[in-house]
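Chemist: Give me the fold of what follows.
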Amino acid sequence: MDEIRAEPPGSPVSIPSTSSTTAPVATPAAVPRRVGSLGPVGLVLAGGVSVQFGGALAVTLMPRAGSLGVVTLRLLVAAVVLLVVCRPSLRGHSRADWGTVVAFGVTMAAMNGLFYQSLARIPLGPAVTLEVLGPLALSVLTSRRALNAVWAGLALAGVFLLGGGGFSSLDPIGVAFALGAGAMWATYIIFSARTGRRFPQADGLALAMVVAAVVFLPLGIAESGTKLLNPTTIALGSAVAVLSSVLPYTLELLALRRLPASTFAILMSLEPAVAATAGFLILHQALSVAEAMAIALVIAASMGAVRTQVGRGKVRVEA
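Modeler: Predicted coordinates for the structure are as follows:
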C-alpha cells in the first residue's frame, strides 16, 4: 500500500518510480524548472485559481451544452491536449500501473460529473464549499500530528461559515452531488499521488484523462448530441478544459510528488475562497461579510498547515 510519510529535517527524499523511463518528457509543465520554482505550495495555489475560474466559465457554458456536455468537452479537449504534449509511452508499464491509471481516470470522470451536476442546481460558492469537505476529511484521516487536525477544524469552520452556517435553503439533490464530488476529490488526491510516482512527468495524467473522456463520452452525447459540435461551444469548452483540467491537474500532480496528502488536502480549503472570487468577477455574485470572514479562516488554516509542514522537514514517499 502506498504511503506518504514525513521525515525529520536532514533525512533523504526518496521517491521511487516503477517506470523504466528516466529521460525528461515534454509536459504542459514543461518548462519544468520555471513551474517547479513555485514550490509545491505555489503549484497547488496556482492550480486552485485556474480550476475555479474555469468552473465559473463552465457555468456560463451550461445553457449551451448542458452540464454533462460541458464535462464531456472538458475531458475530451484535455485528453487531446495532454496526449499531444506528453506523448506518453504505452509500453514498459506493469499491470498495477495500468490499474492505477484506470482508477485515476474513472475517479476524475466521477468527480467532474458529480460536481457539474451540483453546479446546475446550486451556486458555485456553496458547491465548492461542500465539495472541499472531502479533502478536509482526508486531511484528518491521514494526518499524524494533532496540530493538523486543529488546522482542519479551523478550515472546516470557515467552510461552514462560507455556506452561511448551513445548507437547508439549497437544492438537496445539488447538495448530494456536491458531497459526492467531495468524496471523489479525496479519492482523486490519493490516485493522483500514486500515478505521479508510477509514471514520469505527466504521462500517467494524460492516460488517465483519456480513460475519463472515454467513460464520460456516452453521457455527454446522450444529453447534448450535436450541440457539442457548435464552434462557439467547442471554443468555450476548450477554454474550460485548459483552465479546469490541463493546468490544475498537472500542477497538482507535480505538487503531490513533494507534498504530503494531508497538507495538500488542507490547502484545498482555499478553494471556496477562490470560487467566491471567481463567482464575483465572472458571475457577479457579491461577497457577504460572513463570506469574507470565512475566507480569512480558510487562509489562516492553510497558512498554519504550510508552517506545520515546513517545520516537519522533507517528505519521503514510499510505494
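Chemist: from here on, contacts and neighbour counts on C-alpha atoms
Modeler: OK.
Chemist: most residues in a single helix of this structure, which one?
Modeler: helix 39-86 (DSSP state H).
Chemist: need the contact list for residue 41.
Modeler: 255, 259, 306 (CA atoms under 8 Å, 6 or more residues apart in numbering).
Chemist: Just the ones of these in helices?
Modeler: Reading helices off those with DSSP H, I get 255, 306.
Chemist: For the contacts of residue 41, give me a markdown table that also has neighbour count and distance to residue 52.
Modeler: Shown next, in a markdown table, are those (neighbours: other CA atoms under 10 Å; distance: CA to CA, whole Å):
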| residue | neighbour count | distance to residue 52 |
| --- | --- | --- |
| 255 | 25 | 18 |
| 259 | 27 | 21 |
| 306 | 20 | 21 |
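Chemist: now, among the contacts of residue 41, which is nearest to residue 170?
Modeler: Proximity of the contacts of residue 41 to residue 170 was ranked by CA to CA; the top entry is residue 306 with 32.9 Å.
Chemist: What segments of this protein are strands?
Modeler: 3-6, 315-318 (DSSP state E).
Chemist: For residue 176, find the nearest of those.
Modeler: The nearest among the strands of the chain, by CA to CA, is strand 3-6 at 30.0 Å.
Chemist: Show me which residues of the closest one are buried.
Modeler: Buried residues in strand 3-6, counting neighbours by 16 or more other CA atoms under 10 Å, are found at 4, 5, 6.
Chemist: Tell me the one of the residues you listed nearest residue 52?
Modeler: For the buried residues of strand 3-6, the nearest to residue 52 is residue 4 (27.0 Å; CA to CA).
Chemist: so what's that closest one up against?
Modeler: Counted by CA under 8 Å, 6+ apart, residue 4 has contacts 260, 261, 315, 316, 317, 318.
Chemist: how near is it to residue 280?
Modeler: 37 Å (CA to CA, to the nearest Å).
Chemist: And residue 134, by the same measure?
Modeler: 24 Å.
Chemist: Compare the two and say which one has the larger neighbour count.
Modeler: residue 134 (22 against 15; other CA atoms under 10 Å).
Chemist: Which single one of the contacts of residue 41 is nearest to residue 211?
Modeler: Looking across these and measuring by CA to CA, the closest to residue 211 is residue 255, at 22.2 Å.
Chemist: now the other sequence, so there's something to compare against:
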Amino acid sequence: MCFGTSFAKQLFPLVGAEGTTTMRVGFSAVLLLAAWRPWRRRITARHAGALALYGVAVGVLNLLFYMALRTIPFGIAVAIEFAGPLTVATLSSRRPLDALWVGLALLGLSQLLPVGARSAPLDPVGLAYAAGAAVAWALYIVFGQRAGRVRGPDAVALGTAVAALVVAPFGIARAGAALLDPALLPLGLGVALLSSALPFSLEMYALRRLPRQTFGILLSVEPAVAALAGLVVLGEALTLAQWAGIAGVVLASVGSASTAGRQEA
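Modeler: Next up, the predicted model:
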C-alpha cells in the first residue's frame, strides 16, 4: 500500500487527489470483481446493508486520505490516520495488558512524527482531512468485519464497487475526461493493484480471523513500513527517534498478536 501511494502522488498534478482516488478505487473494483466473481452468490438484504456500510467507509477513507496527502507529508498523514484503528483497539480491549500494547504503539507512532523546533508548520486543512480519514478507518474496521462475516472473502470486491460509486462523482468533477487518458491508465492500474486490490483482499482474510483490537494494532505496522519505503524509494533518512518508533510499533504488534490467543481461549 505504501509503494502504491508513491505511484499515486505522481497522478496528483494530472488528475488531482479526487481523480487519483477514483482511478485507484475504480480499477480496484474491476480487478476484485473479476477475481472473486461475487455475482455467483445471491445478495440478501442483510448482505446489502453490511456491504453498503463497508463500501462507503472504504470510499470515504480513500478520498480523505488522498486529500490530506496534497498538503501534508505521507508519514504524518499515515500516523494521524492510525488514530482510527488505535481507538478501535483501545475500545475493544478487555485486559490491562491490552492497554500496554496500545500505549506502546502510540509511543512508537509519536516518534515517527517530524515534530520539533525545526519542523515546518502543517496545513490545518490537510490535518483535518487526515483526522477524517482516521474516523473512516475506524468505521472500515467495524463494518469490514461485519461484511466479511456475512459475505466472506468476496465482500471486499462488492464493497470496493460501492466505494467506486461513492468517489466517482468527486473524481469526475475534478478531472473529467483526463481519467480516461491512455497514458495515465497503466499508472492508475498499478496504484489500484498495490494500494487496494491486494491489501484489501488480505485485510478481509485477516478481519475474519483476528479479534478487532488485534487487527487494529497489527495495522499500526504500516507507518513503519511507510518510513522504510520512504528510505528505500525516496531516499528519506530516518532519525534515531524514528527507528525507535518503528521498534515500538513492531513490539506492540508482536505483543498484541501473542496475547490475543490466550485472551480468546
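Chemist: Any idea what the TM-score comes out to?
Modeler: After superposition, the two chains reach a TM-score (TM-score structural alignment, normalised by the length of the second structure) of 0.94; 263 aligned residues with a CA RMSD of 1.7 Å.
Chemist: measure stretch 225-241 of the second structure end to end?
Modeler: Span of stretch 225-241 of the second structure from end to end, CA to CA: 15 Å.
Chemist: Find me the equivalent region of it in the first structure.
Modeler: Per TM-score structural alignment, the counterpart of stretch 225-241 of the second structure in the first structure is residues 274-290.
Chemist: ditto for stretch 100-111 of the second structure
Modeler: Against the first structure, stretch 100-111 of the second structure falls on residues 150-161 (TM-score structural alignment).
Chemist: What is the mean deviation of the matching stretch from its aligned residues in the second structure?
Modeler: Taken against the second structure, stretch 150-161 of the first structure registers an average deviation of 0.9 Å after superposition, with mean CA distance after the TM-score superposition for the first structure.
Chemist: what comes up buried for that stretch?
Modeler: Applying 16+ other CA under 10 Å to stretch 150-161 of the first structure flags 151, 152, 153, 154, 155, 156, 157, 158, 159, 160, 161 as buried.
Chemist: contact partners of it?
Modeler: 129-130, 132-133, 136, 139-140, 166, 266, 269, 272, 290-291, 293-302, 304-305.
Chemist: Now do it: distance to the chain's middle.
Modeler: Taking CA atoms, centre = their mean, to the nearest Å, one finds stretch 150-161 of the first structure lying 19 Å from the centre of the chain it belongs to.
Chemist: do stretch 185-199 of the second structure as well
Modeler: 14 Å.
Chemist: Give me the neighbour count for whichever residue in the first structure pairs up with residue 71 of the second structure.
Modeler: In the first structure, the residue paired with residue 71 of the second structure according to TM-score structural alignment is residue 121. Residue 121 of the first structure has 17 neighbouring residues, counting by other CA under 10 Å.
Chemist: residues in contact with residue 121 of the first structure?
Modeler: Taking CA under 8 Å, 6+ apart, we find residue 121 of the first structure in contact with 171, 173, 174.
Chemist: Sort out which of the residues you listed are in helices and list them.
Modeler: 173, 174.
Chemist: Name the member of the contacts of residue 121 of the first structure with the shortest distance to residue 115 of the first structure.
Modeler: Nearest member of those to residue 115 of the first structure, counting by CA to CA, is residue 174, at 8.8 Å.
Chemist: What does that closest one correspond to in the second structure?
Modeler: By TM-score structural alignment, residue 174 of the first structure lines up with residue 126.
Chemist: ok, so what distance separates its match from residue 237 of the second structure?
Modeler: 23 Å.
Chemist: Those two: which is more packed in?
Modeler: Between residue 126 of the second structure and residue 237, residue 126 has the larger neighbour count (other CA under 10 Å), namely 21 against 12.
Chemist: Pull the contacting residues for the more buried one.
Modeler: 67, 68, 69, 70, 71, 72.
Chemist: try 10 Å this time
Modeler: The contact partners of residue 126 of the second structure, taken as CA atoms under 10 Å, 6 or more residues apart in numbering, are 64, 65, 66, 67, 68, 69, 70, 71, 72, 73, 77, 132.
Chemist: correct me, but the last one touches residue 81?
Modeler: Yes - counting by CA atoms under 10 Å, residue 132 of the second structure sits close enough to residue 81 to count as a contact (7.9 Å).
Chemist: Nearest residue to residue 146 of the second structure in space, ignoring adjacent ones along the chain?
Modeler: With CA to CA, 6 or more residues apart in numbering as the criterion, residue 146 of the second structure has its nearest non-adjacent residue at 6.4 Å, and that residue is residue 50.
Chemist: Go ahead and confirm the one you found touches residue 152.
Modeler: No - distance between residue 50 of the second structure and residue 152: 11.6 Å, which falls outside the contact criterion (CA under 10 Å).
Chemist: higher neighbour count, these two?
Modeler: With neighbours defined as other CA under 10 Å, residue 50 of the second structure and residue 152 compare such that residue 50 has more, 21 against 15.
Chemist: The more buried one maps to what in the first structure?
Modeler: Match for residue 50 of the second structure (TM-score structural alignment): residue 100.
Chemist: ok, back up a step: possible to save the strands of the first structure as JSON lines with distance to residue 187 of the first structure?
Modeler: Shown next, in JSON lines, are those (distance: least, CA to CA, whole Å):
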{"stretch": "strand 3-6", "distance to residue 187 of the first structure": "14"}
{"stretch": "strand 315-318", "distance to residue 187 of the first structure": "18"}
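Chemist: among these, which is nearest residue 82 of the first structure?
Modeler: strand 315-318 (25.5 Å).
Chemist: picking up where we left off before, mutual contacts of residue 50 and residue 152 of the second structure, please.
Modeler: 145, 146.
Chemist: ok now do residue 126 of the first structure, which residues does it touch?
Modeler: Residue 126 of the first structure neighbours (CA under 10 Å, 6+ apart): 118-119, 132, 159-160, 162-164, 166-167, 170, 174-175, 178, 272, 275-276.
Chemist: Kindly recompute the last result at 8 Å.
Modeler: Per CA under 8 Å, 6+ apart, neighbours of residue 126 of the first structure: 162, 163, 272.
Chemist: Considering these, which are maintained in the second structure?
Modeler: Retained in the second structure (both residues aligned by TM-score structural alignment, their matches' CA atoms under 8 Å) from these: 162, 163.
Chemist: Out of the contacts of residue 126 of the first structure, the closest to residue 209 of the first structure would be?
Modeler: residue 272 (24.7 Å).
Chemist: That closest one: neighbour count?
Modeler: Residue 272 of the first structure: 29 neighbours (other CA under 10 Å).
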